[in-house]
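1. sequence and predicted model, in that order:
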Amino acid sequence: MDLELTPEELAFRDEVRSFLAEKLTPAIKQGAAATPSVFVEPDIGQAWNAILHEQGWLAYQWPKDVGGTGWTPVQRYIFEKECAQAGAPNLTVLGLKLVAPVIFTFGTEAQKAHYLPRILSGEDYWCQGFSEPASGSDLASLQCRATLVSDDQGERYVLNGSKIWTTHAHFANMMFCLVRSNPDVRKNEGISFLLVDMDQPGITISPILTLAGDHEVNQVFLENVVVPVANRIGEEGDGWKIAKFLLENERGGSCHAPKLAYDIDQIEAAAQNQPDGRGGMMAQDKDWQRRVAKVRLGVQSLEMIELKILSEIAKGQKPGPQTSLVKLLASNLRQDIDLMGMDLLGLAGMELETRRPLYGDEAPVAVHNKAAQVASARYLNSRAWTIFGGTNEVQASIIAKTVLNL
């Protein structure tokens, strides 16, 4: 694995830096910094998406023949690292990085022609209907029922059941959904993957407020919701295969290390001006320095793993089960960094403002400063990292079976 950038890659890096310096507005950057949750709010996220779309860089992970940039894995990594170091917001991952690869890999030509341009334009905003109240880590046990109906009105599925922890369902007009289309076969074989129009009767969205006060997730109830057969991706019963493909993208489709490194840099810089309570600054405290060094080494180790995966992708290999290792390490490091942010601020970090948003003209005034206002909410929100996308225990099991052959 060659870690040296070629002259062409260095030129590309400089191009990305120039673009970010010109196009990443202070309002978008400030909004991203003051967003405590994993998913950036649509007003900030969609504004940044539109800027990238105009540049032709929004679909940077897509192949060129479906509207993407066709960048190499190294170019994608450079782009993500430069965006992270510039303080840019996360992209709207559910549409761009999760359902879009499913559509251009498994979808029909009609599905690709219809949905992919709408994802890029922002006309469709997606949520993910996977987990259910009794089916979280054991996703294959899901029970949301899709009954195939065929009459003079054509073929369609009728959905009944519920989904939970559905991020941004209250903003979404589309949902990609796993449903049980055949209850009479093995549970993994009876699942199908459907694209559901959220703007129809029978869909009820119930908000779930997090400990931090964020309205990020929801429970979605489906009662006799109609989905045309044309909105099924792949064949009936292909849902589990498609879901595994999607989850590999979710766990390893982006590099986590650049954003984690940016955040530890911000914390380390803040420590220069944070009193240690003994007449000095936290940056000079030896215990604090050891703690920072340990986390930074963890981030650097994660970066090496992510670069190795990118190297394998560049050779035509699939991401594979190593993505579970990335997810496990990134989740733990995310929580370690957010805890450090709280510990650095001391009592000031205990401020928990539940009003949202924490950016813009109508943002509540911070008691101490903006970093302290966001810290507690971010710490509480990141508790979910070791749960969503597959719990730490699930990732450890996957690693044991498929990587270590235990």
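-> It's in. Numbering: from 1, shown residues only.

2. C-alpha from now on. contacts and neighbour counts both.
-> Will do.

3. my guess is L142 meets G129, correct?
-> No. Contact status for L142 versus G129: not in contact, 10.6 Å apart, counting by Cα atoms under 8 Å.

4. show me what counts as buried in the longest helix along the chain.
-> The helix that spans the most residues within the chain, counting by DSSP state H, is helix 286-314. Of the residues in helix 286-314, 288, 292, 295-296, 298-300, 302-303, 305-313 count as buried by neighbour count, 16 or more other Cα atoms under 10 Å.

5. could you measure from the most centrally placed residue in the chain over to A293?
-> Residue closest to the mean C-alpha point of the chain, counted by Cα atoms, centre = their mean, is V93 at 5.0 Å. The gap separating V93 from A293 is 30 Å, by Cα to Cα, to the nearest Å.

6. now do P357
-> Distance, P357 to A293, by Cα to Cα: 33 Å.

7. do you know how far the residue nearest to the centre of the chain is from A269?
-> According to Cα to Cα, V93 and A269 sit 29 Å apart.

8. check K327 too.
-> K327 sits 27 Å away from A269, going by Cα to Cα.

9. with neighbour numbers in mind, choose between the two.
-> Higher neighbour count among K327 and A269: K327, with 26 against 12, using other Cα atoms under 10 Å.

10. host element of that one?
-> Secondary-structure assignment from DSSP states H and E places K327 in helix 322-345.

11. can you point me to the longest strand in this protein?
-> When the chain is parsed with DSSP state E, its longest strand is strand 215-228.

12. chain center to that strand, what's the gap?
-> From the chain centre to the centre of strand 215-228 is a distance of 20 Å (Cα atoms, centre = their mean, to the nearest Å).

13. could you list every helix and strand in contact with the following helix or strand past it?
-> Once strand 215-228 ends, the next helix or strand along the chain (criterion: DSSP H and E) is strand 232-233. Judged by 3 or more Cα pairs under 8 Å, 6 or more residues apart in numbering; DSSP states H and E, strand 232-233 is in contact with strand 191-197.

14. ok, structure two:
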Amino acid sequence: MNAPAAATPGAGELLDRVAALLAAHDPATTDRLDFLRARFDAGLAWIHFPEGLGGLGAPRSLQPVVDAALDAAGAPGNDPRRIGIGLGMAAPTILQYGTDEQKQRFLRPLWTGEEVWCQLFSEPGAGSDLAGLATRAVRDGDGWTVDGQKVWTSSAHLARWAILIARTDPDVPKHQGITYFVCDMTDPGVEVRPLRQITGEAEFNEVFLTGVRIPDTHRLGGVGDGWRVAQTTLMNERMAIGGTRVPREGGMVGVVARTWRERPELRTHDLHQRLLRLWVDAEAARLTGERLRQQLKRGRPGPEGSGMKLAFARLNQELSALEVELLAEDGLTYGDWTMVRPELVDFTGRDAGYRYLRAKGNSIEGGTSEVLLNIVAERVLGLPPEPRNDKDLPWKDLPR
């Protein structure tokens, strides 16, 4: 006779666990990193993850209950914006495809922020057509040797680890010959160069890989199965970018609405109508995101996240343009066009000029809007796919 399954923790039990954590590790006297490690070990990091991996197998919807109780007690956070790539992309991929050893090694320091992650996917000749990537990984004894170039890599200048896809078989169609790895960014063959953006900053990078050695124990999924593994990363990435939980009138629409209320002399009928329309669109997107998050099971989003990311990009760009127009000549000022290497993107803490310029990247990063429209059309609406003449050709025979 099988043993009964353990009951899923409810809100009451979670709050009891929070109280026990706080009693054993007073946030006022406990070192920040020590507290975060203890929180992870108590299963209160991401409660929907399995026990022993920072979670309790509890419903994802109860995470705000835990977060609110810890915030009220003055507990330190893990600075999620700084480690967003690790939290939103690497972690769910490792959870789904990683070995037990990989999960134990990577998830805890990822969540506590001890180790920052980046994403080595896009290449100069493989952005929208990611499956056309040319970075090569060649089997070398008990590991792999990787050579190639990646681009638009956020946080590469801060990262300890990277999620990497590389071509391991050029003789099969492009989607079939890709393998997924965890790359050590401290390897001597990794060179990170800044890419200065329209904002004047360089949060992005280009990364050159020359003879980088990756042990086979750092491979996620099967050899040649990297495209399937990468889909988990990409779906989570789009939810992380476009599906972040925000309060009503939060994010960019809140910034513009506040300016509208504080500067009545700037108002016109036309701007008023545009703001009303965008406020309604932002609220519809927020509620859609809430419903989509409620549908997630075990942290594995589907193609619907592409629709959320599309809405996020459009709203950010339209709202930032409206803000610049609303501010008139004040909207043309720009605080500081200085070459810096920021740790995170701060939309709400900067001036209108920065928001307007930085929002232009929202329709590129995390998948271009054109690609996401195709995904929504084919995988959400069930429309016929576009013709793809290269679908069955070996990668080596494709024109480049």
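-> Done, it's in. This structure is a prediction, so every number in the text was calculated from the model and none was measured.

15. got a TM-score for the pair?
-> The TM-score (TM-score structural alignment, normalised by the length of structure 2) is 0.76; 348 aligned residues with a Cα RMSD of 3.7 Å.

16. list the contacts of the longest strand of structure 1.
-> In this structure, residues lying in contact with strand 215-228 of structure 1 by Cα atoms under 8 Å, 6 or more residues apart in numbering are 37, 39, 155-170, 194-197, 200-210.

17. in structure 2, which residues correspond to it?
-> Counting by TM-score structural alignment, strand 215-228 of structure 1 falls onto residues 202-215 of structure 2.

18. which parts of structure 1 are strands?
-> With strands called from DSSP E, structure 1 shows them at 126-129, 145-151, 154-164, 174-180, 191-197, 203-209, 215-228, 232-233.

19. could you export those as JSON lines, including mean neighbour count?
-> Listed next are these as JSON lines, based on neighbours: other Cα atoms under 10 Å:
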{"stretch": "strand 126-129", "mean neighbour count": "26"}
{"stretch": "strand 145-151", "mean neighbour count": "16"}
{"stretch": "strand 154-164", "mean neighbour count": "19"}
{"stretch": "strand 174-180", "mean neighbour count": "24"}
{"stretch": "strand 191-197", "mean neighbour count": "24"}
{"stretch": "strand 203-209", "mean neighbour count": "17"}
{"stretch": "strand 215-228", "mean neighbour count": "19"}
{"stretch": "strand 232-233", "mean neighbour count": "22"}
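
20. and of those, who's closest to I51 of structure 1?
-> Smallest distance to I51 of structure 1 across these (Cα to Cα): 19.2 Å, for strand 126-129.

21. what's that closest one aligned against in structure 2?
-> Going by TM-score structural alignment: strand 126-129 of structure 1 matches residues 117-120.

22. check the mean deviation of the matching stretch from structure 1.
-> Compared with structure 1 after the fit, stretch 117-120 of structure 2 shows a mean deviation of 0.5 Å (mean Cα distance after the TM-score superposition for structure 1).

23. ok now that stretch, how far from the chain's centre?
-> 10 Å.

24. repeat for stretch 200-218 of structure 1
-> 18 Å.

25. what's the end-to-end length of it?
-> 17 Å.

26. stretch 186-204 of structure 2 too?
-> So stretch 186-204 of structure 2: terminal residues 18 Å apart, Cα to Cα.

27. off-centre distance for that stretch?
-> Distance of stretch 186-204 of structure 2 from the chain centroid (Cα atoms, centre = their mean) equals 18 Å.

28. list the contacts for the alignment partner in structure 2 of P101 of structure 1?
-> The alignment partner of P101 of structure 1 in structure 2, by TM-score structural alignment, is P92. By Cα under 8 Å, 6+ apart, the contact set of P92 of structure 2 is T232, T233, N236, G299, R300.

29. which position in structure 1 pairs with the third one?
-> The pairwise alignment with structure 1 assigns N236 of structure 2 to N249, based on TM-score structural alignment.

30. go ahead and confirm that match touches K97.
-> Yes. Contact status for N249 of structure 1 versus K97: in contact at 7.1 Å, counting by Cα under 8 Å.

31. for the equivalent of G239 of structure 1 over in structure 2, which non-adjacent residue is closest in space?
-> If you follow G239 of structure 1 across to structure 2 using TM-score structural alignment, you land on G226. Nearest residue to G226 of structure 2, sequence neighbours excluded (Cα to Cα, 6 or more residues apart in numbering): T179, at 3.9 Å.

32. gap between that neighbour and A137 of structure 2?
-> 8 Å.

33. what sits in contact with each of the two?
-> Contacts common to T179 of structure 2 and A137, judged by Cα under 8 Å, 6+ apart, are A166, R167, T168.

34. the first one matches what in structure 1?
-> In structure 1, the residue paired with A166 of structure 2 according to TM-score structural alignment is V179.

35. mind listing what that match touches?
-> Contacts here follow Cα under 8 Å, 6+ apart; on that basis V179 of structure 1 touches L142, Q143, C144, R145, A146, L159, I191, S192, F193, L194, G239.

36. and what of R300 of structure 2?
-> Per Cα under 8 Å, 6+ apart, neighbours of R300 of structure 2: P92, T232, M235, N236.

37. same question, I313 of structure 1
-> Taking Cα under 8 Å, 6+ apart as the criterion, I313 of structure 1 is in contact with P73, P319.

38. mind checking how far whichever residue in structure 2 pairs up with it is from L130 of structure 2?
-> Aligned counterpart of I313 of structure 1 in structure 2: L296 (TM-score structural alignment). Using Cα to Cα, L296 of structure 2 is found at 26 Å from L130 of structure 2.

39. residues contacting Q335 of structure 1?
-> Here Q335 of structure 1 is in contact with Y379, S382, R383, W385 (Cα under 8 Å, 6+ apart).

40. kindly recompute the last result at 10 Å.
-> G341, R378, Y379, L380, N381, S382, R383, A384, W385, T386 (Cα atoms under 10 Å, 6 or more residues apart in numbering).

41. then E325 of structure 2?
-> Here E325 of structure 2 is in contact with L266, L271, L319, G331, L332, A352 (Cα under 10 Å, 6+ apart).

42. which residue lines up with it in structure 1?
-> By TM-score structural alignment, E325 of structure 2 lines up with D343.
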